[in-house]
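Q: Structure, please.
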Amino acid sequence: MKGILLVNMGGPQSLSQMHLFLKNMFSDKYILPLPFGLRQFVARMIAKKRHPASWEKYQLIGGTPIIKHTEATKEALAKSAEMPVYTAYSYTPPFISDVMQAMHNDGITEIDVLTMYPQASDTTTTSVFSDVKKASKKLNGISIREICDYSVHPTFLDYWKTLIEEHIAKQGVENPLLLFTAHAIPIYGVKRGDKYPDTVRHMAKRLADIMNRPYEVAFQSRVGPVKWVGPDTDEHLEELVSAGEKNVVLIPVSFTTECLETVYDLNIKLVDIYKKDDRMEHISRVEIPVAHPLFIETLKNIVNE
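A: This is a model prediction of the structure:
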């Protein structure tokens, strides 16, 4: 029997789980490429130091939306694809290994691994597939198919085009600049061969060309002292506004659910602030709907293909 394993990063639902989330995330060698012992030490220090302040941000946005939105996606995809769909998370329960064991117990022999990350990256998809491979070694008779990078799948581009055009029409703004924003990765990842930034730029260009609209690309949510891929969304937006740009629509193209990086980093830190800026006539952000039919169709199509 065939089933789909739908994976996302997870999200903290309490202060203690905030600590667990940070510890697990920075223990991931694809996030923090340090020797094992040093990585574990640094992960514990980061979790201990940052989890109270990080949890305060989650409280400002009413808790993590990721779990609820991913579970809704699972239900819609199971109905549309007419096959069992299981959800697992990288950094909070239920974890990938536990869910794969449950799938095995339920008689699933073929697993299509599908992530909520549209662009492939070592920090996301490679990390997930590594965990899947590790878990599969303990399960006899299981075959795995990894489904990676659907960022320019025609249905996915149609999904984003629909969201953007509906948003612009609803806002009543004339020919805004589209500022595509994606989660940044450290430069050291790019130097190791991670093509994620190029994939994001390629997707943005495809979308802008389809809609025949002006656009820019930036990368957000960088943390720590290391150098990150840029331009930084916060800094680039200020440069655009200072240069006379009056109308901007932010589009979080690397995200498939609302999360801290969309609601806090974009809405609270940018949109809410620039709405009060006399230099601008309009700024808004395209919101990510829960289990939109075109997104579900995208996932169904790439599984069937």
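
Q: Please count neighbours and contacts with C-alpha atoms only from this point.
A: OK.

Q: The stretch 51-200 of the chain: helices as residue ranges?
A: Per DSSP state H, counting those that start in this stretch, the stretch 51-200 of the chain carries helices over the ranges 66-81, 96-105, 127-136, 154-171, 187-191, 196-211.

Q: Kindly calculate the angle that the last one makes with helix 154-171.
A: In this structure, helix 196-211 runs at an angle of 60 degrees to helix 154-171, with axes from the mean of the first three to the mean of the last three Cα atoms, to 10 degrees as the basis.

Q: Would you mind listing the buried residues in helix 196-211?
A: 196-197, 199-201, 203-205, 207-208 (16 or more other Cα atoms under 10 Å).

Q: Could you also give me the structure for this second sequence? I'd like to compare it with the first:
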Amino acid sequence: MGKKGILLVNLGTPDSPEVKDVKRYLDQFLMDERVIDISDFRRALLVKGIIVPFRSPKTSALYKKIWEPKGSPLLYYSEIQAQMLQDKLGPGYQVELAMRYQNPSVERALSRLKEGLVESIKVIPLFPQYASASTGSVMQLVMELLSKWPTIPPVSFVNSFHDHPSVISTFADHARRFDLASFDHVLFSFHGLPERQLLKCDHTGSHCLKNKDCCAQLTDVNKFCYSAQGHDTARLIAAELGIERKDYTVCFQSRLGKEPWVQPYTTDVLKKLAAEGKKRLLAFSPAFVADCLETIYEITVEYCEEFKALGGEHVQLVESLNDDPKFIEALEDLVLNG
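A: From the prediction side, this is the model:
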């Protein structure tokens, strides 16, 4: 029998931190109908006419602050994860890495699996919590590309792994590198989404955002809700570390535009905690499996500076899953049993 194909897909990164490459990345990313889910005309007007021209130089400057000699941290760690998984699975598997936006492309990674004569393909979007704009987008693109193949092998997808025990314990292990008792409060800061995208996930129309605790626990109604899965991730990590509910807050960062996004916003939480006299915060970013712009710069630099300006002392980022062998064990389990 042939090898089994494994396709790991992360979000993406510019080919370089230069403005031209950032423009290309942002254009592909933001023109995705699942990322900005409005009409094609309005999306093109917004992205190509406003966001990309004005945001690219600023985003380029930020990427230059985190770019390393070995390249983008997100791509660097993703490549290590793919190689570690290949080494762990052995010659009976062919592991390929792709980025949903830019390079290495999903199309090229699928072609490599095709050239490898794999007997099946399992796709693992590297997003712990399901969202239409991330996992859903990967699934859609893969299915669109495979639909053009004359012969389509058996294909399966991992929908999410927000509650995988090894993922939870890895985040907890990384937090234990610090003196937990020295922090006044813990943040679980997730990447934000427009509220309308959460509402679309509620097929009943009677649960999402109907009360402030709609994401407090997973049910049949919200089991695919990004926010509800995020709250579940935070609850599990907190339980692993013995952190009481009153001592942590789930919040959301990286807003775009003026319409309502998932709340509470991380910036508002920082203001609230500073007003309460909190001085030292420990921050997780459990929507990412590899450190990137949103963790290395947005939390470590921007939020830390903002909190200090409000009277706080420090915001400490907990390292992402990165190249931790325990996370690779989680990926192996998703391959074999997910």
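
Q: Work out the TM-score between the chains.
A: TM-score of the superposed chains, computed with TM-score structural alignment, normalised by the length of the first structure, equals 0.93; 301 aligned residues with a Cα RMSD of 1.8 Å.

Q: Which of the buried residues of helix 196-211 of the first structure lies at the shortest distance from residue 173 of the first structure?
A: Ranked by distance to residue 173 of the first structure (Cα to Cα), these are led by residue 208 at 16.5 Å.

Q: if I look at residue 273 of the second structure, how far off is residue 297 of the second structure?
A: Going from residue 273 of the second structure to residue 297 of the second structure by Cα to Cα, to the nearest Å gives 21 Å.

Q: thinking again about what came up before, nearest to residue 274 of the first structure, of the helices of the stretch 51-200 of the first structure?
A: helix 154-171 (15.7 Å).

Q: Chain neighbours aside, what residue packs nearest to whatever residue of the first structure lines up with residue 131 of the second structure?
A: Under the alignment (TM-score structural alignment), residue 131 of the second structure pairs with residue 121 in the first structure. Among residues not flanking residue 121 of the first structure along the chain, residue 196 sits closest, at 5.2 Å (Cα to Cα, 6 or more residues apart in numbering).

Q: now residue 255 of the second structure
A: Take residue 255 of the second structure and drop its neighbours on the chain: the residue closest to it by Cα to Cα, 6+ apart is residue 192, 6.0 Å away.

Q: Can you pull up the most central residue in the first structure?
A: residue 255 (3.6 Å; Cα atoms, centre = their mean).

Q: related to what we said a few turns ago, output the helices of the stretch 51-200 of the first structure in CSV, with distance to residue 271 of the first structure appended to each entry.
A: Converted to CSV, the helices of the stretch 51-200 of the first structure look like this (distance: least, Cα to Cα, whole Å):
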stretch, distance to residue 271 of the first structure
helix 66-81, 21
helix 96-105, 35
helix 127-136, 32
helix 154-171, 14
helix 187-191, 27
helix 196-211, 20
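
Q: Go through those helices and name the closest to residue 250 of the first structure.
A: With Cα to Cα, the closest approach to residue 250 of the first structure among these belongs to helix 154-171: 9.5 Å.

Q: neighbouring contacts of the closest one?
A: By Cα atoms under 8 Å, 6 or more residues apart in numbering, the residues outside helix 154-171 of the first structure that reach it are 150-151, 174, 207, 210-211, 251, 286, 294-295, 297-298.

Q: Most neighbours of all the residues you listed, which one?
A: For the contacts of helix 154-171 of the first structure, the largest number of neighbours (other Cα atoms under 10 Å) sits with residue 251, at 24 neighbours.

Q: Could you check which residue of the second structure pairs with it?
A: Residue 251 of the first structure maps onto residue 284 in the second structure, by TM-score structural alignment.
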